[in-house]
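Undergrad: Pasted the sequence and its predicted model underneath.
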Amino acid sequence: MKKGFLALVMLLTISTVLSGCYGGGGDEESSTDSKDSGEVKQEIVVNAMTEPPAIDPALATDTTSGWILDHIFEGLYTRDKEGNPVLGAAKDVKVSEDGKTYTFTLREDAKWSDGSQVTAEDFEYAWKRVLNPETGSAFAFYMYYIKGAEAYNKGNGSVEDVGINAVNDTTFEVQLNSPLGYFDSLLTLWTFYPVQKEAVEANENWSAEADTFVSNGPFKMSEWKHDSYVVIEKNDEYYDKDVVNLEKVTFELVNQATTYYQMFKTGELDLVMTLPTDVIATERENPEYKEVPYYGTYMYMFNVDKEPFTNKKVRKAFAMAINREALTKNVTLGGETPAYAMVPPGANTPNGDFRENGGPQFEEKTEDAKKLLEEGMEEEGWDTLPEVTLMYNTSENHKKVAEAVQEMIKKNLGVSIQLGNQEWGTYLETTKQHNFQMARMGWIGIFLDPVVNLDYYLGDSPNNRTGWVNEEFDSIMAKSKVEQDQEKRYEMLHEAEKILLDDMPFMPVYFYKNNYLVNTQFEDIVYYVNRYPNLKWASKSAE
């Protein structure tokens, strides 16, 4: 995903890690009563770092938007504290003998935040809205497992042929092209969340402001001051509201690492992530410090349609010319590990971890990199390399990494590159329009399987911003999705990854690890390996 798909996913980011003071939004009337009674006010203030581009299940592709969506919506499946998929808005599911038809029965007490019933028609409407070509959902391809979904989304089929059907108010039927062992995990992605048909059709901008927002999760949106903060509050219409302890969550949108770090230190924030690199060594001894694996890859995309990255050897030369060990030990400092492939550690297979089995897909060799650069320039007839600008989304930590990469490429290849940055929302649009040569991106897997990482570079994936298309890669990925023998499926995915890294439309930099500072008064915050912290069960204790 982005950290962008994705993520899935800080994307999903990463996408993801992208001023002001605490906005103090929301209703404060309860604070006096709680202080007078001596009770601890069940509120938390966290930093989401950047304005979420789209808090809409059909349109979100980044981990910032996804973080909020995961708290205010719930799909047919949700996740327990361990991250396992469990039934959510559905109370029962029956799977046909051939594994291709799922029949869900919705909970009678599944309600929208306005008190109305969540129906099977809401799910059918939401999913078909994702697939509707006019919606322009970049994550529609996650539904291609469904019968007729790909044809409809690509304008080659009819919506009537899509295997999504509300049988009645509480019965929802889904037909797949073939059995899919991870369908339950897939359905925890926000793309599969329901939306209220009435709210969406009444206002096409329903998700842009808090006062028109309707959702069905443990929290509901109560305030959104753009570029400043988002406030969500406990949803009393949620069927499992008794497990929700927090009355209010405020997502501050402070992008400057030194600023949000100081805000944590002064008590204005209860949770921050992506610490300034120069404080990590000191904070590791702090009981408030937390370091968590994160199933994603930090990388620089190459635009294969813009010189000089039209040449494969030039792309490889750049990828081989940086020292990832030095970057992770001396620059990022957050426990990240050097990346020499696309799929991060954490995806288990019948033969062990996918990354461990696959090994590195290339080596850092300065002399070989120089030689490849020279060969690529000779092939193109270039006496000097076309000027290169490396783009990143505005963030102090991204800047430090980019500056280090800039220095390494200068030292090891003799090439001077320029740096440029943009605010996250603008940056996503710029890269979507392929208006870059080399650009930072992060991709987080929506669940722990290599397919979600490799899908990023499918030729027809709207998340693939490189312009790279490889028919052999696409063919192998397609075959892997219908292969029922798991060992063969993973073999196919290893083969696909080798093709990807041989053509090198991107350069992997490191595999993520998230670092946090968290107020120790808070308990039961859940740290999934592929999402930002989940606050559904969190509570605040007395000091």
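TA: Good, I have the coordinates.
Undergrad: CA atoms for contacts and neighbours, from now on please.
TA: OK.
Undergrad: who's in contact with the helix or strand hosting Tyr510?
TA: According to DSSP states H and E, Tyr510 maps onto strand 506-518. For strand 506-518, contacts defined as CA atoms under 8 Å, 6 or more residues apart in numbering pick out 264, 270-275, 288-302, 315, 318-319, 324, 328, 334-342, 344-345, 466.
Undergrad: let's see 6 Å
TA: 270-274, 288-294, 296-302, 319, 335-339, 344 (CA atoms under 6 Å, 6 or more residues apart in numbering).
Undergrad: And for stretch 535-543?
TA: Gln42, Val244, Asn245, Leu246, Gln521, Phe522, Glu523, Asp524, Ile525.
Undergrad: Sort out which one of the residues you listed lies nearest Gly381 for me.
TA: Ile525 (56.9 Å; CA to CA).
Undergrad: Distance of the nearest residue to the closest one once chain neighbours are set aside relative to Phe192?
TA: Residue nearest to Ile525 in three dimensions, not counting chain neighbours: Ala538, with 4.9 Å by CA to CA, 6 or more residues apart in numbering. Distance, Ala538 to Phe192, by CA to CA, to the nearest Å: 25 Å.
Undergrad: Mind checking which of these two has more residues around it?
TA: When Ala538 and Phe192 are compared on other CA atoms under 10 Å, the one with more neighbours turns out to be Phe192, at 24 against 20.
Undergrad: putting a second one here so we can go through both:
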Amino acid sequence: MKTTKFLGSIGVVTAAALTLVACGQSSNTSKNDNSGAKEASKFPAETPKKATKQGGTINVALETDTPFTGIFENGLSTDNYDSQVMQFGNESLFDVTDSYKITSNGPATFKLDKNAKTITITIKKGVKWSDGKQVVAKDLEYPYEVVANKAAKSQRYTGSLANIVGMEEYHEGKAKTISGLKLPDGENGRTMVIHFKRMTPGMTQSGNGYFLEWADPYHYMKDVPFSKLEGSDQVRKSPIFFGPYKVSKIVRGQSVTWVPNKYYWRGKPKLDKIVISVISTKSATQAVKSHKFDIADVVNSQWNQVKSTKGVDFVANIPLSYSYLAFKVGKFDKNKHKNVMNPNAKMNNKALRQAMAYAMNIDEVNSHYNHGLSFRVKTLIPQQFGDFYDSSLKGFPQNLKKANELLDKAGYKKKGTYRVQPNGKPLTIHLAAMSGGINAEAIMQNYIQQWKKVGLNVKLTGDRLMEFNSFYDKVENDDPSIDAYVAAWSLSSEPSQNDLYGEDAPFNMARFVTPENTKLIKDMDSEKSFDRAYRTEVFHKWQKYMNDQAFVVPMNNNYGITAVNSKLTGYSTKPSKGNSVWFNVGFAK
């Protein structure tokens, strides 16, 4: 099941998704079955290279138990489903290396001047929208207005973007334009120069959050007021892109049909048509086995049922993502655009949070349900970030004795089956979690029983698992019926944490703010952090601090396995191929 809240650079992490809960269990799954990980680790990151012929239609599965939202504008969309639907036309401004370093090989060139505190972006001549119009400088500037104008209600305005000169003034309505965005050749030129207050070490990496990596068709959207943009036909019904395919037909919430963009700058794409359609996670395995779809993600819990399927190539990777348990400790002040912590919040007790983390049997769940294809993560910095990842940390392996000791010491005394608060009042913790596949309910009930073992009375918010869109609506708006929640991130490819856990980050949905966290996050993006050794030290300190505070507890990541029709070639999960992958996918000769 895909239950990932999307964050980061559009076009780079659009393919990343996370299996948060299992969606089925084969009858022969043993308690300690880790066979899947051994098999997945041998799979390539792309399909075999073959000569490609022109033409053909492919069907792509969008595995979800809820309709996709259908917000097809990068500054307004926040979930991974819409990103998956858009990927065939939604090309990023920049190509990247396999380590996500920005290059000038893509639709736009990139030049950073550290001394001048500028980045210059130039769109290449011939990069055109699917209506034939050249992408111009105003198309580079306009996305910043969408994100920063309060009327548009984007969730992507952050403190990182406020580092652009004039961005705060525009966001606050004190200026009509963003003074730090310069168009030296005018709106119809092809160059934009971004002026920053300070430079940060991650700016050469895609997904750094300090500037945007997409364009919007200003000529097509300019007549729509910001307040009506999200619901407009330009965003919902007839979006246009400059990638290899253009939208032909949308069945709202269910499917989108794509056909070639005849103006595509790299040339003519290989396929005649791509149809991406919603399919229930419960039906995904049968769809793979019956070849109903040419490209479909494998449900990890059902790996044994599909691994012998003929006529498919399995492609695997470990995405930049993780699931997590978070505790609500405050609210987001929309007027001040910052998170405000409540010292009296029910979950604002470190011992309580740590105890809940230690009570969970995450390793056992992963082995029992997912054949080892899911695995416990130990910090909020994924291992893929190399030396920034602190390998010395153990995270929260199951330890019921430690959980009980923490609660006892903190004054959560038992009265009968359950513990009470230190003030003697009853303690009931309301947990929000998303609905999904066959085992979603069982896994959550398992954790509730684990917490009961240490005397904690945890109940599902509303007494049931929640639908994806409803879940995020409640979490983002700090619904008082939620004390804790289980969710997942699809991450940016630059490890700065400002947009996820900063004081003014809307995505900091636990709403925790401390002077130490703010200092560490600022340090990791500071001038000093151009020294990689210093930045590494800051990342290690932050991971230790976050594990100690346990406001957000990392849970799982997983192997992502995709079944691809063996007649296809050109499909890849490599970052360097991500921007051009759909231009290359086609049927082998």
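TA: That came through fine. Computed from a prediction, not measured in an experiment: that's the story for all the values here.
Undergrad: Next, the TM-score between them, please.
TA: Scored against TM-score structural alignment, normalised by the length of structure 1, the superposed chains reach a TM-score of 0.84; 511 aligned residues with a CA RMSD of 3.2 Å.
Undergrad: The strand holding Tyr510 of structure 1 aligns to what range in structure 2?
TA: Mapped onto structure 2 using TM-score structural alignment, strand 506-518 of structure 1 spans residues 552-564.
Undergrad: Stretch 336-346 of structure 1 now?
TA: Against structure 2, stretch 336-346 of structure 1 falls on residues 374-384 (TM-score structural alignment).
Undergrad: Could you list the residues in contact with that stretch?
TA: Counting by CA under 6 Å, 6+ apart, Asn366, Tyr389, Lys394, Gly395, Pro554, Met555, Asn556, Asn557, Asn558 sit against stretch 374-384 of structure 2.
Undergrad: Centre of the chain to that stretch, how far?
TA: Offset of stretch 374-384 of structure 2 from its chain centre (CA atoms, centre = their mean, to the nearest Å): 15 Å.
Undergrad: neighbours around Lys453 of structure 2, how many?
TA: Count around Lys453 of structure 2 with other CA under 10 Å applied: 16.
Undergrad: from the contacts of strand 506-518 of structure 1, which ones fall inside helices?
TA: Ala319 (DSSP state H).
Undergrad: which residue packs closest to Thr52 of structure 2, ignoring adjacent ones?
TA: That would be Ala588: by CA to CA, 6+ apart, it lies 4.4 Å from Thr52 of structure 2.
Undergrad: ok, back up a step: Produce a PyMOL select command limited to the buried residues of the contacts of strand 506-518 of structure 1.
TA: Only the buried entries of the contacts of strand 506-518 of structure 1 go into this PyMOL selection, using 16 or more other CA atoms under 10 Å:
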select buried, resi 270+271+272+273+274+289+290+293+294+296+297+298+299+300+301+302+319+335+336+337+338+339+344
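Undergrad: In strands, which of the contacts of strand 506-518 of structure 1 appear?
TA: 271-273, 289-294, 296-302, 337-338 (DSSP state E).
Undergrad: ranges for the helices of the stretch 451-589 of structure 2?
TA: Using DSSP state H, counting those that start in this stretch, the helices of the stretch 451-589 of structure 2 run over residues 468-476, 498-501, 515-524, 532-549, 581-584.
Undergrad: which one of those helices is the most hemmed in?
TA: Among the helices of the stretch 451-589 of structure 2, ranked by average contacts under mean count of other CA atoms under 10 Å, first place goes to helix 498-501 (a mean of 23).
Undergrad: what about it, distance to the chain center?
TA: On CA atoms, centre = their mean, the centre of helix 498-501 of structure 2 falls 12 Å from that of its chain.
Undergrad: Then stretch 490-509 of structure 2?
TA: Averaging C-alpha positions (CA atoms, centre = their mean) puts stretch 490-509 of structure 2 10 Å from its chain's average.
Undergrad: Just give me the match in structure 2 for Glu423 of structure 1.
TA: That one, Glu423 of structure 1, aligns with Glu467 by TM-score structural alignment.
Undergrad: With Thr250 of structure 1 instead?
TA: Aligned partner of Thr250 of structure 1 by TM-score structural alignment: Val275.
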